[in-house]
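Undergrad: Model the following, please.
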Amino acid sequence: MQTALPNRSIICIDMKCFYASCIALIEGLDVMQIPIAVIANFNQPGSVVLAASPPMKERFKIKTGNRLFEIPKHPDIRLFEPKMDFFLDMSVAITKLIMQYVPREAIHVYSVDECFVDLTGTEKLWGAPEVTAKAIQQAIFEQFHIPSSIGMGPNMLIAKLALDLAAKSSGFAKWTYDDIPTKLWSIHPLSEMWGIGKQMEKNLNAMGIFTVGGLAHANLEDLEARFGVMGNQLYYHAWGIDYSTFGEPLVKGQISYGKGQMLMRDYRTSAEILVVILEMCEDIAKRARMANHAGRTISLGLSYSHKAMSKGFYRSKTVELPTNDTLTIYAVCKELLAQHFLGEPARQLSIRLSNIESERSIQLNLFDSTKDKRQQLALTMDAIRNKFGATSLLRAVSYTSAGTAIQRKRLVGGHLA
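TA: Have a look, this model is predicted:
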């Protein structure tokens, strides 16, 4: 069976505490010796820690996800706000360094601090793939003073698993298909495996599946009946099988358009929350239109402040006709908010347009005479924003105290540029 499976030399490179390492480079500090934390916003006591250096984690038990108010007052600790434009420049520079070893099409940038590289066929140039992987790792450290971890495998999935489950502690790990039963199947809880979230873990636990090995030996028909195509993917991923190629998502068929936003203060009323929701819908709809896509399923997530008694909600609604119209998406989000908002202070929002189809599948509606005009108006607004900037044309609500679009103009990736 294995002869028919992908068997390439794929590595997954993760830059250790990337943001902290970049800040250390700017400030002339040693990221491996100085306790450093990168904070999203100094003005918010509840602001999240975006990155922490190894000494910060070891000495003070502060890691990514902690809050500013949890950091102890200590003279050795150095705190910094993010410089997202510099972080992105560094990410691009690292990609260019890797291009000295492989062509651009052999690199798949997964995030600002993580990428996949296909080393297949480079043996005649650089030697064994393991040697080349470690040479790239050393080059990144020598040029940028950024430590990294590398997982290696015959496909993207196994490379990622080797990274997450072994290389992040050892620096380098190579897995093969033969390693899956001994190194992956014992993993529990299930959410420790890449691609399985907490909610999916609960669903699988309800089926009596508690380890990756249990998932690998579950009944495939039962998984597909319960989770559809995702059940099929989970089953084969538990065996280390992945046919993804560079330039497409690791989990096929999961294209969607989403946006998440941490609010800089508590939003206590539906009216205030709807202002931000409208701004977010505008962005999501524009991205879908630019890709000539439309979606049927609209999801709204809301997390309450830590002061609230409730945990929040994430709900979805599927509409009959695919859409990329801002106000249509907004109307669904408004309906979901009215149904599930409990009136407690909100601190985080997320919206997603999924169940994606080609824009050509949007049907004419004889009972909606303004649909074509709205579509043309939306495309005109998109063109203006593309040419003159995202805030060159805003809805009036963005100029109210609840609006965030103007304030977020100077942010990159949600953080200070």
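
Undergrad: CA only for contacts and neighbour counts going forward, please
TA: Noted.

Undergrad: Would you point out which residue is most central in this protein?
TA: Centroid-nearest residue in the chain: residue 111, 7.4 Å away (criterion: CA atoms, centre = their mean).

Undergrad: Please tell me how far it sits from residue 183.
TA: Distance of residue 111 to residue 183, given as CA to CA, to the nearest Å: 26 Å.

Undergrad: swap in residue 400?
TA: Where residue 183 is concerned, residue 400 sits at a distance of 54 Å (CA to CA).

Undergrad: between the two, which one's more packed in?
TA: The residue with more neighbours, out of residue 400 and residue 183, is residue 183; 14 against 10, by other CA atoms under 10 Å.

Undergrad: doesn't that one fall inside a helix?
TA: Yes. Assessed with DSSP: H, G, I helix; E, B strand; the rest coil, residue 183 lies in a helix.

Undergrad: which residues in the chain form helices?
TA: Using DSSP state H, the helices of the chain run over 18-27, 54-60, 84-98, 123-126, 129-144, 156-162, 168-170, 198-206, 212-216, 220-227, 229-238, 270-290, 326-340, 371-388.

Undergrad: one more to line up against the first:
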Amino acid sequence: MPKNRIYVCIDLKSFYASVECVERSLDPMTTNLVVADPERSEKTICLAVSPSMKAMGIPGRCRVFQIPTNLDYIMAPPRMQLYIEYSAEIYAVYLKYIAKEDIHVYSIDEVFMDVTDYLDMYQMTAKELSIKIMQDVKDTTGITASCGIGTNLYLAKIALDITAKHVKDNIGILDEESYRKTLWNHKPLSDFWRVGSGISNRLERMGIFTMKQIAEADEEMLYKLFGIDAELLIDHAWGRETTTMADIKAYKSKTNSISSGQVLDRDYDYEEGKLIVKEMADLLCLELVDKGLVTDSITLHIGYSNQIEKKPAHGTTTMTVTTSSARQIIEYTVKLYERIVDKYAPVHRATLTFNNVVDETYKQYDLFTDPAEMEREYQIQKAMLDIKGKFGKNAILKGMNLQKGATTTKRNRQIGGHRSGV
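TA: Purely as a prediction, here's the structure:
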């Protein structure tokens, strides 16, 4: 009979804010600090608020203007490169105890671990091992962690997200029986992993407000409402999860894509928006070359100004080539932009995706392509990557990057759309 698995989910409390406090030799648990870019408007979203501010009821992802004006706090500009370095240091702590094959990095501040085969070796319970790892993280970096322990991945996550918040040691523990006993009637449903506001709102319209009610609901009705996703919802209502760490490690996506998105710092007119999309296509082409990949399909999503009520523009185009050529891809991207975007609606958001990304050995030309010319462009792109790698991303730019409204030089100094801090 297979051994029951034990999973641990560790989260770094208010990670970005905690790092900023540690860097200032301040206690993250008592210091009022928010991570937000002071150069942006008061509508900008805080990337994190410190635990002491969360204890006052201030949401972790609030906007600056939502923070009470009578509250004294430090505003720390984002330093994404610093947070990545802290995260890497903490991952190294995890590796002292658990092999990388048994760790799944869920985000920069959260991991899942399958600790099943380590408990006998360490002669510890899952809780004792978790405490040891969390204390090592604290001693090494000054960052406080919280933890969920469960008999499957879902229960470990729920133990972290819900149970751990209500116990003094920040460690929640759940199995299927205790989950149904303690959380079946928990509200709101949106507190549960993978139950967003859209799902919870649809359930509430049917008079379903708890996991117990989902478990007891007519399954046919749930499948009619949610399709195949109902299976996961029903399993989670009972505290079940069939996916294992081995499944996660073995998973390979059937299709691959790369994408770039940005929210602009003001509304852009039609031509400025086109420039932004061209810049995004150019950078994604360099990413293709850098990774030895090619694409044959492009998807563009344009969100309009918040000042107007207008459905976003969305479209996909298939190219007659499979390539990483910026010249060819930008041409297709511009035609797609011109086809789907309203000339008279201000642009505020843009996301560009290259679909069906495959190895460059699958590169294909059409009758109108000169292979020698494409090879010359490819070598120029490789040279640009070499220069950027040695001297920085802004060491070599194109003319369009210097036009009014261009964002490439600014974005090259960012990580994930936020200041790198270097």
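
Undergrad: Once they're superposed, what TM-score comes out?
TA: Once superposed, chain against chain, the TM-score is 0.79 (TM-score structural alignment, normalised by the length of structure 1); 408 aligned residues with a CA RMSD of 4.1 Å.

Undergrad: hmm, back to that, can you find the partner of the residue nearest to the centre of structure 1 in structure 2?
TA: If you follow residue 111 of structure 1 across to structure 2 using TM-score structural alignment, you land on residue 107.

Undergrad: Distance of its match relative to residue 196 of structure 2?
TA: According to CA to CA, residue 107 of structure 2 stands 18 Å off from residue 196 of structure 2.

Undergrad: before we move on, what about residue 277 of structure 2?
TA: Per CA to CA, residue 277 of structure 2 is found 30 Å from residue 196 of structure 2.

Undergrad: now the helices of structure 1 in a markdown table, with distance to residue 37 of structure 1?
TA: Below are the helices of structure 1 laid out as a markdown table (distance: least, CA to CA, whole Å):
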| stretch | distance to residue 37 of structure 1 |
| --- | --- |
| helix 18-27 | 7 |
| helix 54-60 | 7 |
| helix 84-98 | 15 |
| helix 123-126 | 37 |
| helix 129-144 | 19 |
| helix 156-162 | 26 |
| helix 168-170 | 19 |
| helix 198-206 | 27 |
| helix 212-216 | 34 |
| helix 220-227 | 40 |
| helix 229-238 | 35 |
| helix 270-290 | 29 |
| helix 326-340 | 35 |
| helix 371-388 | 35 |
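
Undergrad: residue in structure 1 matching residue 25 of structure 2?
TA: Using TM-score structural alignment, the equivalent of residue 25 of structure 2 in structure 1 is residue 28.

Undergrad: show me what contacts that match?
TA: With contacts taken as CA atoms under 8 Å, 6 or more residues apart in numbering, residue 28 of structure 1 has no neighbouring residues.

Undergrad: cool, residue 45 of structure 1 as well?
TA: 67-69.

Undergrad: could you flag which of these are buried?
TA: Buried members of these, counted by 16 or more other CA atoms under 10 Å: 67-68.

Undergrad: Pick out whichever of the contacts of residue 45 of structure 1 sits closest to residue 202 of structure 1.
TA: Nearest to residue 202 of structure 1 among the contacts of residue 45 of structure 1 is residue 67, at 27.0 Å by CA to CA.

Undergrad: What's the match for that closest one in structure 2?
TA: When structure 2 is aligned by TM-score structural alignment, residue 67 of structure 1 is paired with residue 63.

Undergrad: Apart from its chain neighbours, what residue comes closest to its match?
TA: residue 45 (4.3 Å; CA to CA, 6 or more residues apart in numbering).

Undergrad: how far is stretch 161-178 of structure 2 from where the chain is centred?
TA: 24 Å (CA atoms, centre = their mean, to the nearest Å).

Undergrad: now do stretch 404-416 of structure 2
TA: Offset of stretch 404-416 of structure 2 from its chain centre (CA atoms, centre = their mean): 19 Å.

Undergrad: now stretch 292-310 of structure 1
TA: For stretch 292-310 of structure 1, the distance to the chain centre is 15 Å (CA atoms, centre = their mean).

Undergrad: buried sites along that stretch?
TA: Using 16+ other CA under 10 Å as the test for burial, stretch 292-310 of structure 1 gives 293-305.

Undergrad: Specify which member of the residues you listed is nearest to residue 229 of structure 1.
TA: Of all these, residue 297 has the smallest distance to residue 229 of structure 1: 16.5 Å, by CA to CA.

Undergrad: What's the local residue count around the nearest residue to that closest one once chain neighbours are set aside?
TA: Of all residues not flanking residue 297 of structure 1 in the chain, residue 318 sits nearest, at 4.1 Å (CA to CA, 6+ apart). Residues near residue 318 of structure 1, counting by other CA under 10 Å, number 15.

Undergrad: Next up, the contacts around residue 318 of structure 1.
TA: With CA under 8 Å, 6+ apart, residue 318 of structure 1 has these contacts: 296-298.

Undergrad: Just the ones of those residues in strands?
TA: If you go by DSSP state E, those have 296-298 in strands.

Undergrad: how about TSV for the residues you listed, with distance to residue 190 of structure 1 added?
TA: Shown next, in TSV, are those (distance: CA to CA, whole Å):
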residue	distance to residue 190 of structure 1
296	30
297	27
298	27
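
Undergrad: what's the closest of the residues you listed to residue 337 of structure 1?
TA: Set against residue 337 of structure 1, the nearest of those by CA to CA is residue 298 (12.1 Å).

Undergrad: Wait, residue 244 of structure 1 touches residue 252, no?
TA: Yes. If you go by CA atoms under 8 Å, residue 244 of structure 1 and residue 252 touch, sitting 7.3 Å apart.

Undergrad: And residue 277 and residue 196 of structure 2? Which one has more around it.
TA: Legend: neighbour count by other CA under 10 Å for residue 277 of structure 2 and residue 196, higher for residue 277 (25 against 12).

Undergrad: Identify the residues contacting that one.
TA: Contacts of residue 277 of structure 2 by CA under 8 Å, 6+ apart are 333-334, 337, 350, 352.

Undergrad: Residue 54 of structure 1 and residue 35 of structure 1: what is the separation?
TA: Distance of residue 54 of structure 1 to residue 35 of structure 1, given as CA to CA: 7 Å.

Undergrad: before we move on, what about residue 130 of structure 1?
TA: From residue 130 of structure 1 over to residue 35 of structure 1 the distance is 32 Å, taken as CA to CA.

Undergrad: And those two? Which one has more around it.
TA: Counted by other CA under 10 Å, residue 130 of structure 1 and residue 35 do not tie: residue 35 has more neighbours, with 24 against 19.

Undergrad: How much space separates the more buried one from residue 157 of structure 1?
TA: Counting by CA to CA, the gap from residue 35 of structure 1 to residue 157 of structure 1 is 33 Å.
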